[in-house]
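> When you get a sec, could you give me coordinates for this:
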Amino acid sequence: MSKQVVLITGASSGIGKSIGEYLHQKNYKVYGTSRNPKQKELNGIHFVALDVTSTSTISSAVAEVLQQEGKIDFLINNAGMGITGPIEETPDEEIKKVFDTNYFGVIKVIKAVLPSMRAQKSGFVINITSIAGYMGLPYRGIYSATKGALELTTEAFRMELKEFGIKMTNIAPGDFATNIAAGRYHAPVKEDSPYKKNYGNTLKLMDKHVSGGEDPIVMAKKVHEVMQEKNPTIHYKVGEWLQKASIALKHILPDKMYEKMLMKHYKL
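Modelled structure (predicted):
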């Protein structure tokens, strides 16, 4: 019996790397993408060049995997970037760049893979979102918006794909110990900014959360668990109890009370 084939975007580091290496250990054929792969294979991950903002590289990467394997059983959309800053002071081009990566790029990759999945009458698309996508977080509002948009789009996509035997779900991680903080765009803390104090303090708190986050292997194991589901649910959350509880509280508490709770958490 041939191995099931997995394509993971953003597999050169962090959560994507952990997922790829773990799935290789579980006997999947794993293809991982990065914009500029440094090697063709590492720790069981076969790398292909792909930039989620470039349609031509997406098409080439998907074609390469299909040529080698004849199928893609699982697509895991993990590639993404972070962004922080007061929305008023975040440059428009940076807002557009993060939407191009975290939202429009994901849609482009899905579109490229769907025809082959429809032809084989099976397939499973897993979108890695974020617990931040369930709420508008101060100084991380644009990031929250990109992940929240993907959560909602997946809800619609699932219903459109059911007749073709294709499954789709979201898995939303909380804070994990990865290099996302180093790679994200930070709007500078300006000396003359009215947001200087609160943004500066919130930025330190966010970096502390990431550096003290869980091991990405926890996320890898959850992804593998979800991959075994015959009838996956729409939303999964992975993170510390408090992070997951914050989503439940948003549905229970009055809006202004929830807002006050967030502001207290971020010391605003």
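> hey, let's count contacts and neighbours off CA atoms from now on
Noted.
> Distance check, Lys221 against Ile166.
Distance, Lys221 to Ile166, by CA to CA, to the nearest Å: 22 Å.
> Of these two, which one has the most company?
Shown here are Lys221 and Ile166; by other CA atoms under 10 Å, Ile166 has more neighbours (22 against 15).
> got the contact list for that one?
Shown in contact with Ile166 (CA atoms under 8 Å, 6 or more residues apart in numbering): 117-118, 121-125, 158.
> Write the PyMOL selection for whichever of those residues are buried.
In PyMOL syntax, the buried subset of the contacts of Ile166 is picked out as below (16 or more other CA atoms under 10 Å):
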select buried, resi 117+122+123+124+125+158
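> what distance separates the helix or strand hosting Met219 from the middle of the whole chain?
Here Met219, judged by DSSP states H and E, is contained in helix 216-227. Relative to its chain's centre, helix 216-227 lies at 13 Å (CA atoms, centre = their mean, to the nearest Å).
> List the contacts of Val30.
5-8, 20, 23-24, 44-46.
> does it sit in a helix, a strand or a coil?
strand (DSSP: H, G, I helix; E, B strand; the rest coil).
> Quick check: the gap between it and Glu89.
Relative to Glu89, Val30 is positioned 41 Å away (CA to CA).
> Repeat that for Ser18.
Distance from Ser18 to Glu89, by CA to CA: 34 Å.
> Okay, helices next: where are they in this protein?
In the chain, the segments counted as helices under DSSP state H are 14-25, 55-69, 92-99, 105-120, 141-161, 180-183, 196-211, 216-227, 241-252, 255-265.
> Now tabulate those helices in CSV and tack on distance to Ala172.
Output for the helices of the chain, formatted as CSV (distance: least, CA to CA, whole Å):
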stretch, distance to Ala172
helix 14-25, 12
helix 55-69, 24
helix 92-99, 17
helix 105-120, 15
helix 141-161, 9
helix 180-183, 15
helix 196-211, 15
helix 216-227, 9
helix 241-252, 10
helix 255-265, 19
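> can you count the residues close to the residue nearest to Glu155 when sequence neighbours are not counted?
Taking CA to CA, 6 or more residues apart in numbering, and ignoring the residues beside it in sequence, Glu155 has Ile234 as its nearest neighbour in space, at 6.8 Å. The tally of other residues near Ile234 (other CA under 10 Å) stands at 15.
> and this one, so I can compare the two:
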Amino acid sequence: MRQKIVLITGGSSGIGRSVGLFLKSKGYKVFGTTRNLQNYPEFSDFKLIELDVRDNTSIDLAINSIIASEGFLDVLINNAGIGITGPIEETPQTEIKKAFDTNFHGPINMARAALPQMRKQNSGLIINITSIAGYMGLPYRGIYSASKGALELLTEALRMETKDFGIKITNLAPGDFATNIAAGRYHAPANSASPYYKPYSKTLGIIDDHVQEGQNPIKVAEMVYKIINTKNPKVHYKVGSPVQKFSLILKKILPDKVYERLLLNHYKL
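Below you'll find the predicted structure:
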């Protein structure tokens, strides 16, 4: 049986690296991407290639090189993403654009580059890594929530548009996992002169605690493996703590203002 080819954006660390290692252990040939290959001279977990999801030229070069060497692209995992926190009023427009260029436009760019090959194969799977935060507007994480929520909806549409080509597309929304995302997240400065200073500072501490106390990202890798081996994947998958997944059920059944109050209490606002 032919070895299946998997491409994971943002594969050098965190969830992407965990998924890549797990799939490699299961016999898949894994390619991971990073924006700066020179930063990982000793990386040997799997093949790491340079790619920026915001740059269509680098995307085309990377995907064309994989197809040229392997002949197939079976699974694309759109994992690359960046965090962003801050009061919406005070978050610089350049940072908002950067977040959407990576978290939303990036997966679109990747899908556009991969779909012609998958259509030619009459097979393929695209997994968009979103976030449980994309199902709700979270205080001081509104831009991040919006970028991931937009990707969830885009995936719903793209599934229907590509259903006749043998291509399967799905969302996987993780909750909080113990990764280095906090280190790379953009934080709007907590300015003591800002009217948001106290609530934002408090919320920022809670957000960072959630990440530090998060689950092992191997759980995301196991879910990815399950999806790959599912004949007809669902539209949406979630992986996270029972509390995080239960919060989505509550959002569906509770009145909006009641759910909003729960969030305000959770963040002590």
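> For Phe43 of the second structure, give me its contacts.
Counting by CA under 8 Å, 6+ apart, Phe43 of the second structure makes contact with Ser12.
> ok, Ser18 and Glu89 of the first structure, which is more surrounded?
Taking other CA under 10 Å, Ser18 of the first structure and Glu89 do not tie; Ser18 has more neighbours (20 against 13).
> if I look at the more buried one, how far off is Arg184 of the first structure?
For Ser18 of the first structure, the distance to Arg184 of the first structure - CA to CA - is 19 Å.
> ok, and what's touching stretch 125-138 of the second structure?
74-79, 107, 111, 144-152, 155, 167-175, 228, 238, 244-245, 248, 263.
> Give me the buried subset of those.
Looking at the contacts of stretch 125-138 of the second structure with 16+ other CA under 10 Å, the buried ones turn out to be 74-79, 107, 111, 144-152, 155, 167-175, 228, 238, 244-245, 263.
> before we move on, the earlier item: in the second structure, which of the contacts of Val30 of the first structure still touch?
Here is what carries over to the second structure from those, by both residues aligned by TM-score structural alignment, their matches' CA atoms under 8 Å: 5-8, 20, 23-24, 45-46.
> Any chance of these in JSON lines with neighbour count and distance to Lys267 of the first structure as columns?
Output for these, formatted as JSON lines (neighbours: other CA atoms under 10 Å; distance: CA to CA, whole Å):
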{"residue": "Val5", "neighbour count": "19", "distance to Lys267 of the first structure": "46"}
{"residue": "Val6", "neighbour count": "24", "distance to Lys267 of the first structure": "42"}
{"residue": "Leu7", "neighbour count": "27", "distance to Lys267 of the first structure": "41"}
{"residue": "Ile8", "neighbour count": "25", "distance to Lys267 of the first structure": "37"}
{"residue": "Gly20", "neighbour count": "31", "distance to Lys267 of the first structure": "37"}
{"residue": "Leu23", "neighbour count": "20", "distance to Lys267 of the first structure": "40"}
{"residue": "His24", "neighbour count": "17", "distance to Lys267 of the first structure": "43"}
{"residue": "Ile45", "neighbour count": "27", "distance to Lys267 of the first structure": "42"}
{"residue": "His46", "neighbour count": "19", "distance to Lys267 of the first structure": "44"}
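> Out of those, the closest to Pro138 of the first structure would be?
Nearest to Pro138 of the first structure out of these is Ile8 (CA to CA; 30.1 Å).
> need the contact list for Tyr225 of the second structure.
Leu23.
> and if we set it to 6 Å?
Tyr225 of the second structure makes contact with no residue, according to CA atoms under 6 Å, 6 or more residues apart in numbering.
> Gly175 of the second structure now?
132, 240.
> at 8 Å what do you get?
Gly175 of the second structure sits next to 131-133, 238-241, 244 when contact means CA under 8 Å, 6+ apart.
> Could you do Lys29 of the second structure as well?
Going by CA under 8 Å, 6+ apart, the list of residues near Lys29 of the second structure reads 3-6, 23.
> repeat that with 7 Å
Applying CA atoms under 7 Å, 6 or more residues apart in numbering to Lys29 of the second structure gives the contacts 3-6.
> Now go through the residues you listed and say which are in strands.
Of the positions in the contacts of Lys29 of the second structure, 5-6 sit in strands, assigned by DSSP state E.
> conserved subset of the contacts of Lys29 of the second structure in the first structure?
Using both residues aligned by TM-score structural alignment, their matches' CA atoms under 7 Å, the first structure keeps these contacts from the contacts of Lys29 of the second structure: 3-6.
> export those to TSV and tack on distance to Leu254 of the second structure?
Below are those laid out as TSV (distance: CA to CA, whole Å):
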residue	distance to Leu254 of the second structure
Gln3	47
Lys4	43
Ile5	43
Val6	40
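> Among these, pick out the one closest to Lys98 of the second structure, please.
Nearest member of these to Lys98 of the second structure, counting by CA to CA, is Val6, at 26.1 Å.
> wait, isn't the closest one in contact with Phe31?
Yes: the pair Val6 of the second structure and Phe31 qualifies as a contact (CA atoms under 7 Å) at a distance of 6.1 Å.
> Ala119 of the first structure maps to what in the second structure?
By TM-score structural alignment, Ala119 of the first structure lines up with Lys120 in the second structure.
> OK, contacts around that match?
Counting by CA under 7 Å, 6+ apart, Lys120 of the second structure touches no other residue.
> how near is it to Phe72 of the second structure?
10 Å.
> same check, this time on Ala193 of the second structure
Counting by CA to CA - Ala193 of the second structure and Phe72 of the second structure are separated by 55 Å.
> Also Tyr186 of the second structure?
The value you get for Tyr186 of the second structure to Phe72 of the second structure, if CA to CA is used, is 36 Å.
> The two: which is more packed in?
Taking neighbours as other CA under 10 Å, Tyr186 of the second structure and Phe72 compare with Phe72 leading, 21 against 18.
> show me the contacts for the more buried one.
Contacts of Phe72 of the second structure (CA under 7 Å, 6+ apart): Ile5.
> For it, what is the corresponding residue in the first structure?
Applying TM-score structural alignment, one finds that Phe72 of the second structure aligns to Lys71 in the first structure.
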